[in-house]
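In: Based on what follows, work out the 3D shape:
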Amino acid sequence: MTAPDEQPYRSGFACLVGRPNAGKTTLTNAMVGTKVGIVSNRPQTTRHAIRGVLTRPGGQLVLVDTPGLHKPKSLLGRRLNDVVRDTLADVDVIVFCVPADQPVGAGDRFIARQLKEFTAPVVVVVTKTDAASKKQIAEQLMAASSLVEAAEVVPVSAVAGDQVELLEDLLVGLLPEGPPMYPEEQRTDDDVERQIAELIREAALEKVYEEVPHSLAVTVEELVRRPDPKKPGAELVEVHALLHVERQTQKPMLLGRGGEMIKRIGTEARAGLEQLLGARVHLDLHVTVLGEWQDDPKKLNRLGY
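Out: Just a heads-up that it's a prediction; the model follows:
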């Protein structure tokens, strides 16, 4: 029972929603204090609802980072939108992210209309304030305020850390009273294999040409843990993964001349994997063609979408 002079402990879920590339994942990572979702400058980088757990003395906030809500052009796009809507229907607070460095557009208005279907309070967050002038931020705060009926409108820079803690306080205050749902040390409930696949996809997104990112998916085919022959008492993790593209012409872009590109992707991904797994990693990557997988239900299921 809470003493009269103590604030009640609060816990619950807040869903971050916004158009593609609105800074949702960067903000989630900043609030959780560690990387729980991959980041790139490509739209629709996030393809799953990713939960990041922020535990504070007065409450536990579970942040659900979602794919960008958009007008879909494929079955994958429709399924990603379904992920967002299913999440929005079951959270305590909605965090509507609107980037400060881009004018409010049709995508933001589309999302604002969708949010009218849900009953959770909405906090509008104007993101990426480090990339905008004071005039732009002021104008965006006004424009964002007119989109939805919001409990609060907050300008934030996840990169610079500006007002991130204030936003955390605000969101925890909007949660219902209740005990923590996750252990204090836990930061995400995403399974390890999906985190591995996402880190490999992140590395590839940074390297490949414009036409490949939407067509790229990654699956972990095998994960083997064994004693590290180079470090007695330590572990070596062998990861065998497939990078799936939709067309034969995309395969050489990922492989590169003499396999140079896939080696660069592997080198970049390995650093993140070793940090995630706390062990030396042997990474084996192969590229395969899975024709038009974004519109094939069976192939989407196989890839985990």
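In: Could you use CA atoms for every contact and neighbour count after this?
Out: Fine.
In: Go ahead and confirm residue 156 touches residue 168.
Out: No. Contact criterion C-alpha atoms under 8 Å: residue 156 and residue 168 do not qualify, at 11.0 Å.
In: Quick check on the two: which one has the bigger neighbour count.
Out: residue 156 (25 against 15; other C-alpha atoms under 10 Å).
In: ok, the more buried one to residue 251 distance?
Out: 39 Å (C-alpha to C-alpha, to the nearest Å).
In: repeat for residue 168
Out: 43 Å.
In: Residue 134 now?
Out: 45 Å.
In: Check which helices and strands the longest helix belonging to the chain is in contact with.
Out: Using DSSP state H to define each element, the chain has its longest helix at helix 260-277. Using 3 or more C-alpha pairs under 8 Å, 6 or more residues apart in numbering; DSSP states H and E as the contact test, the elements touching helix 260-277 are helix 192-205, helix 251-255, strand 280-289.
In: Mean neighbour count for these - can I get that in JSON lines?
Out: Converted to JSON lines, the helices and strands packed on helix 260-277 look like this (neighbours: other C-alpha atoms under 10 Å):
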{"stretch": "helix 192-205", "mean neighbour count": "21"}
{"stretch": "helix 251-255", "mean neighbour count": "19"}
{"stretch": "strand 280-289", "mean neighbour count": "17"}
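In: Here is the second sequence; please produce its structure so I can put it next to the first one:
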Amino acid sequence: MTNLNNQTNKKYKSGFISIIGRPNVGKSTFLNRVIGQKIAIMSDKPQTTRNKVQGVLTLDDAQMIFIDTPGIHKPKHKLGDFMMKVAQNTLKEVDLVLFMINAEEGIGRGDEFIIEKLKSVKTPVFLVINKIDLVHPDELLRIIETYKEKLDFKAVVPISALQGNNVETLLTQIQEFLPEGPQYYPADQVTDHPERFIISELIREKALHLTREEIPHSIAVLIDSIKRAENSENTIHVMATIIVERDSQKGIVIGKQGKMMKEIGQRARVDIENLLGSRVFLELWVKVQKDWRNKANQLRDYGFRDDEY
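Out: Alright, predicted model coming up:
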């Protein structure tokens, strides 16, 4: 790709784009739509994304590296502090910021908080109004005016990440704002995260969907091993441990006669097979680590390292 560009006079553009917004505005849905496959987990429960997830879109004349950040919220534990540090630090290291809002929801304190942070950002900021398929077109003008009074956005783009409406228009406008630069990643690479991380996230996504109440935010997933099955060259054996904070949560995750655990495993296995392009034998375990979200050493063990940001 880069060599081809050297043979022509066409200027290659590249850059890093942060997607920021309140929890559950559709950041991960947008990232998966743009990349064309699932690399960020989706859930109707807020604060699903915990680490920053980088997705890479390579075009003939540009490469866009999108950073999906945890939704802005008031931290309630050390894990929450980590998530906020990740979200805010990405604003300092990118070429463009996409401030995504939910067209269905009015402006709230979370949006006001983000706007205050964005006022000190020197890079261009786009307002991306997501979920426009859920509101009447007449509502859009009111939404746009409300937000434009708060901040001078370089562009305002209404989209539906789920339906794909106007996403190509947004990508075109993003490319216009990117600086000239190199191709950072190979053309066929869609994320900078290792497969181990994505597999753990896919398992956590299924647990989020299937469990209730206090369970989802108490869950972490550790991948114990990924290896070729001894009895089959075409099968990959994945062993993973679901971490919870209390014995009662362990019982819920396992379910009556192991039914919940089986359902989590079956659903996760389908996505993991799509990711790896192989048959997968998925073996799940559940372990209790009391109050792990408030323990710095366990947060590091589970991949939440704030010294990387």
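In: thinking again about what came up before, I'd like the helices and strands packed on helix 260-277 of the first structure as TSV, with distance to residue 128 of the first structure appended.
Out: Below are these laid out as TSV (distance: least, C-alpha to C-alpha, whole Å):
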stretch	distance to residue 128 of the first structure
helix 192-205	20
helix 251-255	31
strand 280-289	34
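In: Among the ones you listed, which comes closest to residue 109 of the first structure?
Out: helix 192-205 (28.1 Å; C-alpha to C-alpha).
In: Tell me roughly how far the closest one lies from the second structure on average.
Out: Comparison of helix 192-205 of the first structure with the second structure after fitting gives an average deviation of 0.5 Å (mean C-alpha distance after the TM-score superposition for the first structure).
In: Give the aligned range of that helix in the second structure.
Out: Using TM-score structural alignment, helix 192-205 of the first structure lines up with residues 195-208 of the second structure.
In: What separation is there between residue 194 of the first structure and residue 244 of the first structure?
Out: Look at residue 194 of the first structure and residue 244 of the first structure: by C-alpha to C-alpha, they are 15 Å apart.
In: now do residue 304 of the first structure
Out: For residue 304 of the first structure, the distance to residue 244 of the first structure - C-alpha to C-alpha - is 13 Å.
In: These two: which is more packed in?
Out: Ranked by neighbour count (other C-alpha under 10 Å), residue 304 of the first structure and residue 244 place residue 244 first, with 22 against 13.
In: Let me see the contact set for that one.
Out: For residue 244 of the first structure, the contact set (C-alpha atoms under 8 Å, 6 or more residues apart in numbering) comprises 215-219, 287-290.
In: at 7 Å what do you get?
Out: Counting by C-alpha atoms under 7 Å, 6 or more residues apart in numbering, residue 244 of the first structure touches 216-218, 287-290.
In: so how far is stretch 183-191 of the first structure from its chain's centroid?
Out: 15 Å (C-alpha atoms, centre = their mean, to the nearest Å).
In: how about the helices of the stretch 101-250 of the second structure, start to end?
Out: Secondary structure of the stretch 101-250 of the second structure, counting by DSSP state H, counting those that start in this stretch: helices at 109-118, 137-148, 167-177, 195-210, 247-254.
In: These: which one's closest to residue 277 of the second structure?
Out: helix 195-210 (11.9 Å).
In: Please enumerate the strands of the second structure.
Out: 13-21, 53-58, 62-68, 96-102, 125-130, 155-158, 220-228, 235-244, 279-288 (DSSP state E).
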